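pasted the sequence and its predicted model underneath.
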Amino acid sequence: MIRVVVVDDEALVRSGFELILGAADDLEVVATTAGAEAVDTVRRECPDVVLLDIRMPDVDGLSVLRQLRVLPKPPVVAMLTTFDADEYIVTALRSGAAGFLLKDTEPDQLAQLVRTLAAGGVVMSPKASRVVWEARPGALDVDGEAATRVGRLTERECEVLVLVAEGLSNAEIGTRIHLSAGTVKDHVSAILTKLRVGSRVQAALLAQRAGLLDDGQRHRERGR
């Protein structure tokens, strides 16, 4: 079972997510809570995935995210928002969020998105992706430094990193390039170490600033 905690200041949102996710055989919403009790709840329940409202009146969602990221066994955290162009997207991703979910996500998509998160994938709406990739200069690592870091990767690691940036899980990447999920996991660990980042999303952001994703797109187009 994939254990999920939902953090939102609105009881209606919490109950709605609990009802939708609880209908899936492989998902269990072990707790729902407002922001003030979020960290204590996560410590107690040890969920695999946390869905965390980014804007709450009682506590800053970004602050909660940072506290969750330093737990001994931090869960995967995706931010909840009503705006797919939320100005805090880049900050949250740099702080370790694994993506964004809109609160009006279609119910039949929600369970699969949580499964993707639990499997190590990235979830983000197309508009949110544009906000990230078009972030103002200086919001992320400068191109020169990013290119230097990416230059430390092997050709295979670059290939894996491009697929990580597409939001694929280890198993999906393995299927795409004919490797076992365990081998992909080893590659991802090496990538994070070489790039000196703490999450798959941060690695993807760095790859974008280095131009690797544009190169990968052109390579795929030439191969068609």
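Nice, thanks for sending it over. Residues are numbered from 1 along each chain as shown.

only C-alpha atoms for contact and neighbour calcs from this point on.
OK.

ok, S199 to V13 distance?
Distance, S199 to V13, using Cα to Cα, to the nearest Å: 27 Å.

so for the two, which sits in the more crowded spot?
Ranked by neighbour count (other Cα atoms under 10 Å), S199 and V13 place S199 first, with 21 against 17.

surely the more buried one is in contact with A92?
No. Between S199 and A92 there is no contact under Cα atoms under 8 Å: 11.7 Å.

shared neighbours, the two?
Here S199 and A92 have no joint contacts, going by Cα atoms under 8 Å, 6 or more residues apart in numbering.

residues making contact with whichever helix in the chain runs longest?
If you go by DSSP state H, the chain has its longest helix at helix 181-195. Applying Cα under 8 Å, 6+ apart, the set of residues contacting helix 181-195 from outside is 149-150, 152-153, 157, 160-161, 170-174, 198-200, 203.

check which element follows it along the chain.
For helix 181-195, the following helix or strand on the C-terminal side (DSSP states H and E) is helix 200-209.

what's that next one packed up against?
The elements that helix 200-209 packs onto, with contact taken as 3 or more Cα pairs under 8 Å, 6 or more residues apart in numbering; DSSP states H and E, are helix 89-94, helix 126-133, helix 143-150, helix 155-165, helix 181-195.

that helix to helix 155-165, inter-axis angle?
Compare the direction of helix 200-209 with that of helix 155-165 by axes from the mean of the first three to the mean of the last three Cα atoms, to 10 degrees and you get 110 degrees.

now helix 200-209, how far from the centre of its chain.
11 Å (Cα atoms, centre = their mean, to the nearest Å).

go on, stretch 189-200?
14 Å.

kindly check the end-to-end length of it for me.
9 Å.

how about L163, what does it touch?
I173.

thinking again about what came up before, show me what counts as buried in the longest helix of the chain.
181, 184-185, 187-188, 191-192, 195 (16 or more other Cα atoms under 10 Å).

okay, one more to line up with it:
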Amino acid sequence: MVVDDEALVRSGFRLILSAADDIDVVATTTGAEAVDTARRERPDVVLLDIRMPDVDGLTVLGQLRALPGPPVVAMLTTFDADEYVLTALRSGAAGFLLKDTEPDQLAQLVRTLAAGGVVMSPKASRAVWQNHPGAAVHGDEEAGRVGLLSERERQVLVLVAQGLSNGEIGGRIHLSAGTVKDHVSAILTKLRVGSRVQAALLAQRAGLLDEGSRRHPGSAR
């Protein structure tokens, strides 16, 4: 489901995503109608505009997260340093997409969200931190907890931050999805965070993604 106040954006996303055989766009809607539409259509993934004139995107996010069996929600934004993005991520969003995302990447990003991965551009997430000094200071304190992780957990965390699902991580490092799930649970506990996307933010802040790209130049997604 695509939620945006601009009809052109809604129709554009529907056109692009509907071209994928494995993605069904069940609805496009404005923010005011988003929650009722989600209750009726029960989408697996919602792409939600973070800034809308009729209703605040963060408010809609909270309402969607409160639904029984809530959908995975990723925020849509025009600005990579949007001041609301960090709040949305800490409020349960599974990531964020820039509205100028390349059309040929969009379907794969939705698949990643549906599979339990996170969607968060390293460049954009750096911009989020750099433009909010208070958050950066807090992030530095949190990133210090990365030192508690084992080498294997750090490896898993980097792959989580790259947007891979448990199954994809297992395939990459030759572990079962169940073992990866156990590693992810341990990571969340040690970092004292409640979601994969919050763990991914810490990985970015701690510089683990830069380390991962230096060790495995061809592994970034």
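All right, it came through fine. This structure is a prediction, so every number in the text was calculated from the model and none was measured.

need the TM-score between these chains.
Once superposed, chain against chain, the TM-score is 0.84 (TM-score structural alignment, normalised by the length of structure 2); 216 aligned residues with a Cα RMSD of 2.6 Å.

related to what we said a few turns ago, so for P75 of structure 1, which of the helices and strands packed on helix 200-209 of structure 1 sits nearest?
helix 89-94 (14.5 Å; Cα to Cα).

in structure 2, what stretch matches the closest one?
Using TM-score structural alignment, the residues of structure 2 aligned to helix 89-94 of structure 1 are 85-90.

and if you look at stretch 7-23 of structure 1?
Stretch 7-23 of structure 1 maps onto residues 3-19 of structure 2, going by TM-score structural alignment.

chain center to that stretch: distance?
19 Å.

contacting residues around it?
By Cα under 8 Å, 6+ apart, stretch 3-19 of structure 2 touches 2, 23-25, 28-31, 34, 46-49, 52-54, 103, 106-107.

next step: these restricted to helices.
Those of these lying in helices (DSSP H): 34, 103, 106-107.

out of the residues you listed, which is nearest to V73 of structure 2?
Minimum distance to V73 of structure 2 across these is 11.9 Å, recorded for A34 (Cα to Cα).

not counting its neighbours along the chain, what's nearest that closest one?
Take A34 of structure 2 and drop its neighbours on the chain: the residue closest to it by Cα to Cα, 6 or more residues apart in numbering is V3, 6.5 Å away.

and for V128 of structure 2?
A81 (4.6 Å).

the most centrally placed residue in structure 1 and A118 of structure 1: what is the separation?
By Cα atoms, centre = their mean, structure 1 has its centre lying nearest to A98, at 1.4 Å. Counting by Cα to Cα, the gap from A98 of structure 1 to A118 of structure 1 is 10 Å.

which neighbours do these two have in common?
With Cα under 8 Å, 6+ apart as the test, A98 of structure 1 and A118 both reach V76.

hang on, the earlier thing: including neighbour count and distance to D210 of structure 2, could the ones in helices among the contacts of stretch 3-19 of structure 2 go into a markdown table?
As requested, these are exported to a markdown table (neighbours: other Cα atoms under 10 Å; distance: Cα to Cα, whole Å):
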| residue | neighbour count | distance to D210 of structure 2 |
| --- | --- | --- |
| A34 | 24 | 37 |
| P103 | 14 | 26 |
| L106 | 18 | 24 |
| A107 | 20 | 26 |
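
report the two of those residues separated the most.
Across these (Cα to Cα), the longest gap, 23.4 Å, separates A34 and P103.

quick one, which of the contacts of stretch 3-19 of structure 2 are buried?
The buried subset of those (16+ other Cα under 10 Å) comprises 2, 25, 28-31, 34, 46-49, 52, 106-107.

map R215 of structure 2 onto structure 1.
Aligned partner of R215 of structure 2 by TM-score structural alignment: R220.

which SS class is that match?
helix (DSSP: H, G, I helix; E, B strand; the rest coil).

which ones are touching it?
Contacts of R220 of structure 1 by Cα under 8 Å, 6+ apart: none found.

cool, L209 of structure 2 as well?
122, 158, 161-162, 203.

and the helix or strand where V42 of structure 1 lies, what does it pack onto?
Assigned by DSSP H and E, V42 of structure 1 belongs to helix 38-45. Applying 3+ Cα pairs under 8 Å, 6+ apart, we find helix 38-45 of structure 1 packed against strand 27-33, helix 61-69.

read off where that helix ends up in structure 2.
Counting by TM-score structural alignment, helix 38-45 of structure 1 sits on residues 34-41 of structure 2.

which residues touch the matching stretch?
Against stretch 34-41 of structure 2 from outside (Cα under 8 Å, 6+ apart): 1, 3, 26-27, 29, 60, 63-64, 67.

would you mark the buried spots in it?
Quick answer for stretch 34-41 of structure 2 (16+ other Cα under 10 Å): 34-35, 37-38.

check stretch 66-84 of structure 2 too.
For stretch 66-84 of structure 2, by 16+ other Cα under 10 Å, it's 70-77, 80-82.
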